[in-house]
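In: Okay, here's the prediction I keep looking at, along with the sequence it came from:
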Amino acid sequence: MTEFLDVSFDGIRRAADIIRYGGIVAFGTETVYGLGGLSTSRQAVSRIYAAKGRPSFNPLISHFASAEQAFQEVDLTLTPLGEKARELASHFWPGPLTLILPKKENSLICDSVSAALPTIAIRVPRGRAVNELLRLVNAPVAAPSANRSGRISPSSALHVKEELDGKIDAILDTGSCIVGLESTVLDLTGETPTLLRPGGLSQEELEAICGPVRHAAPLSQDQKPLAPGQLTSHYAPTLPIRLNTDKANFDEAWLSFGPEIEENHPLKWNLSPKGDLAEAAARLYAGLRYLDNEGQKKGVKAIAVSQIPQEGLGCAIFDRLQRAAAPRPI
């Protein structure tokens, strides 16, 4: 049975106790809902992979209550960008930024979290409830998105319930996620900061602090990801997606952005009628879920998506849509 917990102190404390004793709990952050278990417990991490159906070569992000705790698990002397890591953390933590750094030799985080890589992904999320939860757990918490692997990420407790009810120990309902997109993932193990996944923090914001950021090359079929969210097909609804169109066909659902073009379309979701990219990011996954669920009921063939501006958060939104539209693995 999956427990449903409210965001009272008792609810947060109960969620923390479940995690501390090896259980797995879904909880909201500012980005999306994560499925959390102790990063130090192979059994808990194994349960996360199993509940999601996630391939074991796809590493997880460990979440911490503070930057001080996060940096205890990495060795900043092994990278020329160690000071940049501290500078970025001081500006953007707590917040939607994940850093990839060399794993400390005596780190408590088990190898299955990092998929046996010499690096680990660390983050300090933003939000009163999640910060209190992590403070009470007082240990690294691995928390990928709380959904089946490759599917649409959850931005509310209801989304988690739809996919994982009965498969996990508890869901802590912290309300809707205000950012709505996963964290930005930045690799700091080389000479130049490398963007592995665009997310809730824009490249422009990063570069204002750390200087030029390069983009990682797309993964080849035989390459394993260095961080979550790098797989070509990801964040995908059941229905196929058609991108960059100015009109939906009669047998398609319509995901739009900006002032309405097709006001009378029978199945539509506008990410932001006023053209606000932050609002669009927060509404993206809810919109994809709605159109996917209703579209299957109504027998539509696909989801048509209008053009998204390639700037700021628009880059992260388009990244998710591209991966959602990619050919699905067999």
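Out: Noted; the coordinates are in hand.
In: C-alpha only now, for contacts and for neighbours.
Out: Will do.
In: and the longest helix for the chain?
Out: The longest helix of the chain (DSSP state H) is helix 277-298.
In: for whatever helix or strand comes next after that one, packing partners?
Out: The C-terminal neighbour of helix 277-298 among helices and strands, as given by DSSP states H and E, is strand 302-305. Contacts defined by 3 or more CA pairs under 8 Å, 6 or more residues apart in numbering; DSSP states H and E place strand 302-305 against strand 241-242, strand 252-256, helix 277-298.
In: at 7 Å instead, please
Out: Counting contacts by 3 or more CA pairs under 7 Å, 6 or more residues apart in numbering; DSSP states H and E, strand 302-305 is packed against strand 241-242, strand 252-256.
In: Give me the angle between the helix or strand just after that strand and helix 277-298.
Out: Downstream of strand 302-305, the first helix or strand assigned by DSSP H and E is helix 313-325. Between helix 313-325 and helix 277-298, the angle comes out at 20 degrees (axes from the mean of the first three to the mean of the last three CA atoms, to 10 degrees).
In: Centre of the chain to the longest helix of the chain, how far?
Out: Centroid separation between helix 277-298 and its chain, computed with CA atoms, centre = their mean, to the nearest Å, is 16 Å.
In: How about the contacts made by the spatially closest residue to residue 184 that is not a sequence neighbour?
Out: Using CA to CA, 6 or more residues apart in numbering and skipping residues adjacent in sequence, the residue nearest residue 184 is residue 199, 3.9 Å away. Applying CA atoms under 7 Å, 6 or more residues apart in numbering to residue 199 gives the contacts 181-184, 316.
In: Just the ones of those residues in helices?
Out: Residues of these located in helices (DSSP H): residue 316.
In: Now, of the contacts of residue 199, which are buried?
Out: Buried by 16 or more other CA atoms under 10 Å: 181-184, 316, out of the contacts of residue 199.
In: Go through the residues you listed and name the one nearest residue 145.
Out: Taking CA to CA as the measure, residue 182 is the one of these closest to residue 145, at 8.2 Å.
In: Check it against this one:
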Amino acid sequence: MSPETRLLAPEAEQIAYAAMMLAQGRLVAMPTETVYGLAADARNGQAVAGIYAAKGRPSFNPLIVHAPDLATAERIGIFDDAARRLAAAFWPGALTLVVPLRGGSGIASIVTAGLDTVAIRVPAHPVAQDLLYAFGGVVAAPSANPSGRISPTTAQHVMDGLGDRLAAIIDAGPCQVGVESTIIGRQGGKHVLLRPGGLPAETIADCLGEPLASPAANADPQRPEAPGMLSSHYAPGAPLRLNAREAESGEFLIGFGDIPGDTSLSASGDLVEAASRLFDALHRADATGRPIAMAPVPDHGLGRAINDRLRRAAAPR
């Protein structure tokens, strides 16, 4: 961590300092219930460009805007009845909605990567809420890690990956959910699951009263509609082998359920526990310098989000 980077406690005076840094166009790592986010003033294009530079993130990959409440979100995006119903049911929480960008919103065009839609969520973490209200605006905040690498669920993960590029990191302990938000958009009049995440897709479909569609097959991979859709993402430095029931020579095995491994996402097969431990387990495995093997995880509920991250982490790069 750079001497200029301040590690802050989740206290009012230090949150006020972080809000002041955001107002000055600086970058601040903030805790959310999903993962730690790298926040910048979403209305300040130069500040947001700093996010892309710090992460090494492709500029065609849009960012999620974090708002303190629905009223603020509606000043940025255009919500139809279904979007309001989802917001009422799941905000604050691990749901991101991709909605049409409202004219005159003031959001810097670099946030949306030139799209006419914007991805918005209202985080549930009390420290994120306190920071947003202290700042008095909205922030663009992707995960606070180098682009394409393992997402951070502790302040130490942030320090290890980006610590010398930030004004401040607010340390509020480990993230409770542990995987990024679920992203829902609209294509062809249907609600589409753009990214599985911390809110199970089945729960969202029940709220809507209709199944979620998959993204259009002809979607341009170099022009994603939402974050987290690139084929290679969330990746450790070491190669990752999926659906392993035992370790091969030299591998670090991450277990699940009745497959114990060197560490386990959940010995009891609890998907909530597994999601909260996923990125930390990948960080710890990667630190060994050994190839990584991952036990099978059921592909339903939060398991769908876990497997999405694992497939992208194991993709060729």
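Out: Looks like it came in fine. From a predicted model like this one, the values you see are computed outputs, not experimental measurements.
In: on that earlier part again, redo the contacts of residue 199 of structure 1 as a markdown table? Include distance to residue 261 of structure 1.
Out: Listed next are those as a markdown table, based on distance: CA to CA, whole Å:
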| residue | distance to residue 261 of structure 1 |
| --- | --- |
| 181 | 25 |
| 182 | 29 |
| 183 | 31 |
| 184 | 32 |
| 316 | 24 |
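In: quick one: which of the contacts of residue 199 of structure 1 is nearest to residue 281 of structure 1?
Out: Using CA to CA, the shortest approach to residue 281 of structure 1 within the contacts of residue 199 of structure 1 belongs to residue 181, at 6.1 Å.
In: Give the aligned equivalent of that closest one in structure 2.
Out: Using TM-score structural alignment, the partner of residue 181 of structure 1 in structure 2 is residue 179.
In: rewinding a little: for the longest helix of structure 1, which outside residues touch it?
Out: Helix 277-298 of structure 1 has contacts (CA under 7 Å, 6+ apart) with 152-155, 178-181, 237-239, 253, 269, 271-272, 313-314, 317.
In: what range in structure 2 does stretch 2-15 of structure 1 sit on?
Out: Mapped onto structure 2 using TM-score structural alignment, stretch 2-15 of structure 1 spans residues 5-18.
In: do stretch 319-327 of structure 1 as well
Out: Under TM-score structural alignment, the match for stretch 319-327 of structure 1 in structure 2 covers residues 308-316.
In: on that earlier part again, restricted to strands, list the contacts of residue 199 of structure 1.
Out: Among the contacts of residue 199 of structure 1, the ones falling in strands (DSSP state E) are residue 184.
In: can you give me the helices for structure 1?
Out: Shown for structure 1, the helices assigned by DSSP H span residues 9-20, 42-52, 67-71, 82-92, 128-137, 157-164, 203-210, 277-298, 313-325.
In: Compute the distance between residue 99 of structure 2 and residue 113 of structure 2, please.
Out: The spacing between residue 99 of structure 2 and residue 113 of structure 2, counted by CA to CA, to the nearest Å, is 14 Å.
In: Residue 190 of structure 2 too?
Out: Between residue 190 of structure 2 and residue 113 of structure 2 the computed distance is 23 Å (CA to CA).
In: who's more crowded, those two?
Out: Using other CA atoms under 10 Å, the more surrounded residue of residue 190 of structure 2 and residue 113 is residue 113, with 20 against 14.
In: Map that one across to structure 1 for me.
Out: Checking TM-score structural alignment: residue 113 of structure 2 goes with residue 115.
In: What residue in structure 2 is paired with residue 284 of structure 1?
Out: In structure 2, the residue paired with residue 284 of structure 1 according to TM-score structural alignment is residue 278.
In: ok, that match to residue 270 of structure 2 distance?
Out: 12 Å.
In: neighbour count winner among the two?
Out: When residue 278 of structure 2 and residue 270 are compared for neighbours, residue 278 comes out ahead with 23 against 14, by other CA under 10 Å.
In: Give the aligned equivalent of residue 64 of structure 2 in structure 1.
Out: Using TM-score structural alignment as the criterion, the counterpart of residue 64 of structure 2 in structure 1 is residue 61.
In: dump the residue contacts of that match.
Out: Neighbour list for residue 61 of structure 1: 121-122, 142-144 [criterion: CA under 7 Å, 6+ apart].
In: And for residue 60 of structure 2?
Out: If a contact means CA under 7 Å, 6+ apart, then residue 60 of structure 2 has 113, 223 as its contacts.
In: change it to 8 Å
Out: Residues near residue 60 of structure 2 by CA atoms under 8 Å, 6 or more residues apart in numbering: 113, 222-224.
In: How about residue 129 of structure 1?
Out: The neighbourhood of residue 129 of structure 1, defined by CA under 8 Å, 6+ apart, consists of 7, 12, 174.
In: For the residue nearest the centre of structure 2, give its distance to residue 143 of structure 2.
Out: Centrality entry for structure 2: nearest residue to the mean C-alpha point is residue 180, 3.5 Å, by CA atoms, centre = their mean. Note on residue 180 of structure 2: its distance to residue 143 of structure 2, by CA to CA, is 8 Å.
In: Please consider this matter closed, and thank you.
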